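Engineer: Sequence first, predicted model second:
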Amino acid sequence: MSVQDTLRAPVAAPAAGPVRRPGLILAFLCLAGFMTFLDVSIVNVALPTIEHELGISQTTLEYVVTTYGMVLGGFLLLAGRLADTLGRRRMLQTGLVLFAAASLVAGLGRNAWELIAARGAQGLGAAFIATAALALLSGNFAEGAERNRALGAWGALSGLAAVVGVTLGGVLTDGPGWRWIFFINVPIGLLGAVLAPRVVGESRSADRGRGFDVAGAVSLTAALVLLIFTLGQTVSDGELPYARIYGGAALVVLLLVAFVLVERRSANPLVPFSVFRRKSLRAANVVAVLLLGTCVTLFFFASLFLQQVLEYSAVRTGFAYVPLAVLTAVGAGAASQLVTKVAAKPVLLVGLALAAAGMLLLWRVPADASYLTDVLPAFVLMGLGLGASFVPVQVSAFAGSTEEESGLAAGLINTAQEVGGALGLAVAATWAFRRVAELTERAHGVPELVLQARTEVFHDAFLVGGVFAGAAFLVALVLLPLTRATGEPPVPRG
C-alpha cells in the first residue's frame, strides 16, 4: 500500500472499548514496553552465577543473552504487521501471556538449553508487546505536542529500562537469586493481559482484508534472525568461527535480496518501500542503530570492567549504575518537555554529544580508577546523553506517520534498535578482543600487567562506543530534518 493510498484510505476507528483516559493508557503501554526492554539487560550481571549453578560453558553462556535479542529483533517487523492486520490490542495480550509463560519456564530452567529456549520464547513475546504497545500509543495520541509527550515517555522508559535492568539484576542475583529475574515478569505479564481490554480499545489497519505478505515475512524474519545470530558469532576472545560468520553473512544477503524482490511484486507488501520517503523515518532508524550500538557497548563492557578490573561484586556493580539510571530519567524528562517546545533534532544533537563525551571519558579510565572521580563523571554524561537521545529518536521515527503506518513504524524503529545493539556489540567486541592473545602473552602472568592488559581491552571497546555516538551525531546533523514540535512541515533553512 503506497503512502498516497494510505492517505486516501479511511482510518479504522478503534473498536468499542473503555472511555479514553490518556494518562492511564500511557502508563499501561509504557509499563508493558518497559518490561520487554528490561529483560535485554537484566541478565548480564547474573551471568557468572547462572554459569556456576547450571554448569553452562563460556561459549554457551552468551546465548542466554543473545537468543532473547535475536528473536526479538528478528520478529519485530512481522509482529508489527500482524498487529496491524489482526488487532493491536489482541497481539499485545498475546505477547504478554507468552512473555509471562516463557519467563516462568526460564525461572524453572534446569539446564542451559531449557533456559536458552525459554529466552527465545520471551523474545517472541517481547516482539509482539513492543510493536503493539508502541503502535497503540501512537494511534491514541494525535501528532504534535500530545504525541511527542507520549513518545517522550516511551523513549525515556526504554532507555531507563536498560540501566535499571543492570541494577535490578545485581540486586536480585545477590538477594533472592537469579531465578527471580524471570519470576517477577509472570504476575506483571498476566495482570497486563487481563487489564488490557479495560484500559485501551482495539484498533487495526483499514486494509487488513487485502491479504498478508507471507513470503516477505518469512524471508525478512529469517534474514534478521540469521543476521543477529551471525553478529553474535563474532563476540569471542578465542578463535573466531569464520566459516559460520562468512556463510551466515552470505545467506543473509541472499535472503535480503529475495525479500526485496518479493516486496516489489507483492500487492500488499510487509514493508512498503514508499515509507522510506519520509526523511525523518530514514534518519531516525540510522541513528537508532548507532545509538543502541553505543548503549549496549557501554553496559556490556562497563559491567565487565567494574567486576574484572575494579573487582566489584554483582550487587555493587548494580548499584554503581544507579546514578546513570537516575540521570537517564532526568535527561529523558527534560527531552520530553523540550521536544514539545522546540524540535527533536537539536535535543537529539545535545544528547548524542553528551553520550560521545561520556564514552571518551571511559576510554581514559585507569586500571586503579576511583568510582567518584573517574567512573561517575562518565556515567553522569552518559545518563544525561542517553536520556536526551532516546526520546527525540522515537519522536522523529513517527513524525508524519499516519495511524495506518503506526505498526510498521514501530516495527522499523524497534528493529533498528535491536540490530544496532547486536551490531554494536559485535563490532566493539571484535575490535577489543583482537589483542587479547598478544596482551596476555606480554603480561607473563604478572597480576599488575594482566590488569593493565584487561584495561586496554576495555579501553578499545569504549572508544568504539564513542565512535558510534559521534557517527550518530553526524547522521542526525546532516540527514534529520528540522521539524517543528507541532508536527508542521520542516523549517526552511537559510
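Structural biologist: Cool, the structure landed.
Engineer: okay, CA-based contacts and neighbour counts for the rest of this
Structural biologist: Noted.
Engineer: what sits up against the helix or strand where Leu227 lies?
Structural biologist: Using DSSP states H and E, the element containing Leu227 is helix 214-233. Helix 214-233 has contacts (Cα atoms under 8 Å, 6 or more residues apart in numbering) with 66-67, 69-71, 73-75, 77-78, 240-241, 244-245, 248-249, 251-253, 255-256, 258-259, 262-263, 269-270, 419, 422-423, 426.
Engineer: repeat for stretch 173-181
Structural biologist: With Cα under 8 Å, 6+ apart as the test, stretch 173-181 has contacts from 42-43, 45-46, 49-50, 106-108, 169, 172, 314-315.
Engineer: nearest to Leu160, of those residues?
Structural biologist: Ile42 (11.9 Å; Cα to Cα).
Engineer: Wait, the closest one touches Leu172, no?
Structural biologist: No - with contacts counted by Cα atoms under 8 Å, Ile42 stays clear of Leu172, the gap being 9.6 Å.
Engineer: higher neighbour count, the two?
Structural biologist: Using other Cα atoms under 10 Å, the more surrounded residue of Ile42 and Leu172 is Ile42, with 27 against 20.
Engineer: residues in contact with Pro10?
Structural biologist: Counted by Cα under 8 Å, 6+ apart, Pro10 has contacts Ala206.
Engineer: Which strand or helix spans it?
Structural biologist: With DSSP H and E as the criterion, Pro10 is inside neither a helix nor a strand.
Engineer: In ChimeraX, how would I select the buried members of the contacts of helix 214-233?
Structural biologist: Remark: buried members of those, expressed as a ChimeraX selection using 16 or more other Cα atoms under 10 Å:
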select :66,67,69,70,71,73,74,75,77,78,245,248,249,252,255,256,258,259,262,263,269,270,419,422,423,426
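Engineer: which residues of the stretch 201-350 of the chain fall in helices?
Structural biologist: Under the criterion DSSP state H, counting those that start in this stretch, the stretch 201-350 of the chain contains helices at 214-233, 242-265, 279-308, 314-320, 322-338, 344-363.
Engineer: Next one for the comparison:
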Amino acid sequence: MTSIQMSRTQGVPADTRDRRLGLVLAVCCVGQFMNVLDASVVNVALPVIARELHFGHNLQWVNSAYTIAVCGFLLLGGRLADVFGQRRVFLIGAALFTLASTVGGAAGAPLTLVAARAFQGLGAAVMTPATLTVLATTFTEPKARAKAFGLWSAVSGAAGAIGVLAGGVITEWFSWRWILLVNVPIGLVLLAGIRWVVPEFRGRDGKRSLDVPGAAAVTLGLMATVYGIAESHEYGWGSVRVVGALTAGAALLALFLVIQAKFARHPLVPLDVFRHRSMSAANLVAFFGIAALFSTFFFFTLILQQVHGYSPLRTGLSYLPLSAGLALGGWGISSVVPRIGARPILLGGLTSACLGLLWLSRADEHAHYLTDLLGPILLLGFGMGTVLNVTTNAATADLPPHQAGLASGLLNTTRQLGSALGLVTLTTLSASLTDTGKAGLTGEAARHALSLGYDRALTGAAAFTAAGLLAALAVPARRPPKPFEARSSR
C-alpha cells in the first residue's frame, strides 16, 4: 500500500474504508457510463432527428462533432487531471457534459444540436481520463485494482451496446430529445457524488506549468485528422477538403512530437513513457479492438434494421446478449488478471472476438436471430469484454500515480481514434455494395446487396481483431507470483 493510500485510510475502520472505496468506484463507473452511452445512444434516433430538425446532408455531424471533440481534447484532459487535481477536473468535465446535454435536448436547430454535441465531447474528454486517474490513484493493490478496472471496463463495454437499446426505447416511446435530457438528472447525482466521495490527488508535477504549445499542437492535430476522416465518406479521400485536413493534422502531430522531444520544459506527453512496453502494446491492442467493436455496433444496427426490418425497439433488445457478454467478460476476468497476467487473457479474448465476427459475417438476409446471430454476438461480447478490462489494466499498472492521467488520456485517445478510423475504413470497404440507390436495386435485390456489403465490413472487423492478436504478443508475460512474493507485497 502506498504512502498516499495509507494516509487516507490509517485509523479508518475496514468496513468504512471499503464502503468509501466502493462509492468511489461507483462514481467513476457512472461517469464513464454516461460518456460511452452518449457515443452510441444517438445512432438509432438519427432518422427522427433529421426529420424533426430538417437536417440536410450534414446529419453525420451529430456524431462527428462529438468524436472530433473527444479525440482532440483527450490527451489534454488526461494531463489536466495530473496538473490541477483529479476531483476538480472530474467536476468540471461532469458539469460541462451535463450542461451540454441540456442544451442539446432543447435544441431547435441543427447548428445548436451539433454545437451541444461538440461540448458534450469536450466534457467527455475531460471526464473520462479523470475517472481512470481516480481509480489508478485510489486502488493501488493489484487485486483491488484489477477488480476496479474490471468493473469500469465492463461498464464501458456494456454502455455502448446499452446505448443502442436505450436509444431505441426512448425514440420509440418518448422523444429523441430524452436521449440527451436523461443525462441531466444523472449528471446532477454524479456531481454530488464527485464532490463528496472522490478524494483529491495531484501528481508531483501539480505545480508545474502546462505545456501550452504542445497541447495546442496535439489538440488541433487530432481534430484535423479526425475531421478529415469524418469528411472522407461525403467528399472522397482525394478531395481538397480531406487531403488538406489530413495533411494539416499530420504536420501538427509531427510538430507536437518535436515540441515534446526538444522544446517543452514540462512536456504534455513525456516520450519516455513509451518505453513502458506494457503501456505501448496495450494501446495498440486497444486501437484494433475498439476499431472492431464500435464498427460492429454500427453495422449490426444496420443489418438488423435495413436487412431484417427490425424496429428501433427490437434492435435495442437484440443488443442485450452483446451487453451481457461485454459485462461478463469484463467483470468475470478481473480476479484472474493478477494471477496469470495480461497476455494470455488478451490472446483468448481477441480470438473469441475474431471467431464471433467471422461467424457473424456469414449471416445473410435469410438469417435467423437465434440460430445465426445470437451465438456470434455472445462470442464477440465476452471476448471484447475481457480485452477492454485487460488493456485498461495493462496500460496503467506499471506507471507511477502522477502519470495515471497521462496514461488514461493516451489510452482513451487511442480508443477514440480506433473507433473513428475503423468505422470510416469499413464503411468505405462496404460502400460499393451497400450503395443500392446508385445501382438501381430495390426489394430483395437491395437487401441482398446490403447484406453482402455489411458482411464484408464485419470480415474487415475480424481482420482488426487479428491485428490486435499480433499486438497482444508484445504485452509482457507475467508469471503468477510465488508464495513468498505474494506475502511480501502485502
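Structural biologist: Done, it's in. Just so you know, these numbers come straight off a predicted model, no measurement behind them.
Engineer: can you tell me which of the helices of the stretch 201-350 of the first structure comes nearest to Leu157 of the first structure?
Structural biologist: So among those, helix 322-338 is nearest, using Cα to Cα, at 7.6 Å.
Engineer: In the second structure, what range does that closest one match?
Structural biologist: Mapping helix 322-338 of the first structure onto the second structure (TM-score structural alignment) gives residues 320-336.
Engineer: how about the matching stretch: buried residues?
Structural biologist: Buried, per 16+ other Cα under 10 Å, within stretch 320-336 of the second structure: 320-335.
Engineer: What of stretch 166-185 of the second structure?
Structural biologist: 166-172, 176-184.
Engineer: how about it, which residues of the first structure does it hit?
Structural biologist: Residue span in the first structure matched to stretch 166-185 of the second structure, by TM-score structural alignment: 168-187.
Engineer: could you say what helices and strands the helix ranked longest in the first structure packs with?
Structural biologist: Longest helix in the first structure, counting residues (DSSP state H): helix 447-479. With contacts taken as 3 or more Cα pairs under 8 Å, 6 or more residues apart in numbering; DSSP states H and E, helix 447-479 of the first structure sits against helix 279-308, helix 344-363, helix 406-433, helix 436-443.
Engineer: Now do it against helix 279-308, angle only.
Structural biologist: If you take axes from the mean of the first three to the mean of the last three Cα atoms, to 10 degrees, helix 447-479 of the first structure sits at 170 degrees to helix 279-308.
Engineer: Now do the same for Arg81 of the first structure: its match in the second structure.
Structural biologist: Per TM-score structural alignment, Arg81 of the first structure is aligned with Arg79.
Engineer: burial of that match, as a residue count?
Structural biologist: Residues lying near Arg79 of the second structure (other Cα under 10 Å) number 35.
Engineer: now do the one 5 residues further on
Structural biologist: As a burial measure, the neighbour count of Phe84 of the second structure was computed by other Cα under 10 Å and equals 19.
Engineer: what's the spacing between it and Ala69 of the second structure?
Structural biologist: To Ala69 of the second structure, Phe84 of the second structure is 21 Å away according to Cα to Cα, to the nearest Å.
Engineer: The first structure: which residue goes with Leu388 of the second structure?
Structural biologist: Under TM-score structural alignment, Leu388 of the second structure pairs with Phe390 in the first structure.
Engineer: try Ala230 of the second structure
Structural biologist: Using TM-score structural alignment, Ala230 of the second structure lines up with Gly232 in the first structure.
Engineer: circling back: nearest to Thr483 of the first structure, of the helices and strands packed on helix 447-479 of the first structure?
Structural biologist: Nearest of those to Thr483 of the first structure, taken as Cα to Cα: helix 344-363 at 7.3 Å.
Engineer: Quick one: list the elements packing against whichever helix or strand comes after the closest one.
Structural biologist: On the C-terminal side of helix 344-363 of the first structure, the nearest following helix or strand under DSSP H and E is helix 376-398. Helices and strands touching helix 376-398 of the first structure, by 3+ Cα pairs under 8 Å, 6+ apart, are helix 145-174, helix 279-308, helix 322-338, helix 344-363, helix 406-433.
Engineer: The nearest residue to Phe462 of the first structure once chain neighbours are set aside: neighbouring residues, count only.
Structural biologist: Nearest residue to Phe462 of the first structure, sequence neighbours excluded (Cα to Cα, 6 or more residues apart in numbering): Trp363, at 5.2 Å. Here the number of neighbours of Trp363 of the first structure (other Cα under 10 Å) works out to 21.
Engineer: Identify the residues contacting Trp363 of the first structure.
Structural biologist: Phe458, His459, Asp460, Ala461, Phe462, Leu463.
Engineer: try 10 Å this time
Structural biologist: Shown in contact with Trp363 of the first structure (Cα atoms under 10 Å, 6 or more residues apart in numbering): 357, 378, 455-456, 458-466.
Engineer: ok, and the most crowded of the residues you listed?
Structural biologist: Gly465 (33 neighbours).
Engineer: I'd like to know how far the match of Ala230 of the second structure sits from Leu240 of the first structure.
Structural biologist: For Gly232 of the first structure, the distance to Leu240 of the first structure - Cα to Cα - is 11 Å.
Engineer: Please apply the same query to Ile56 of the first structure.
Structural biologist: Taking Cα to Cα, one finds Ile56 of the first structure at 20 Å from Leu240 of the first structure.
Engineer: do the same with Lys345 of the first structure
Structural biologist: 40 Å.
Engineer: Val40 of the first structure now?
Structural biologist: 24 Å.
Engineer: same check, this time on Val194 of the first structure
Structural biologist: From Val194 of the first structure over to Leu240 of the first structure the distance is 46 Å, taken as Cα to Cα.
Engineer: Repeat that for Ile50 of the first structure.
Structural biologist: Distance from Ile50 of the first structure to Leu240 of the first structure, by Cα to Cα: 24 Å.
Engineer: quick one, what contacts Gly331 of the first structure?
Structural biologist: By Cα under 10 Å, 6+ apart, the residues touching Gly331 of the first structure are 156, 160, 325, 351, 381-391.
Engineer: Which among the helices and strands packed on helix 447-479 of the first structure is found nearest to Arg204 of the first structure?
Structural biologist: Taking these one by one with Cα to Cα, helix 406-433 is closest: 9.0 Å.
Engineer: counting contacts, what elements does that closest one pack onto?
Structural biologist: helix 58-86, helix 112-140, helix 214-233, helix 279-308, helix 376-398, helix 447-479 (3 or more Cα pairs under 10 Å, 6 or more residues apart in numbering; DSSP states H and E).
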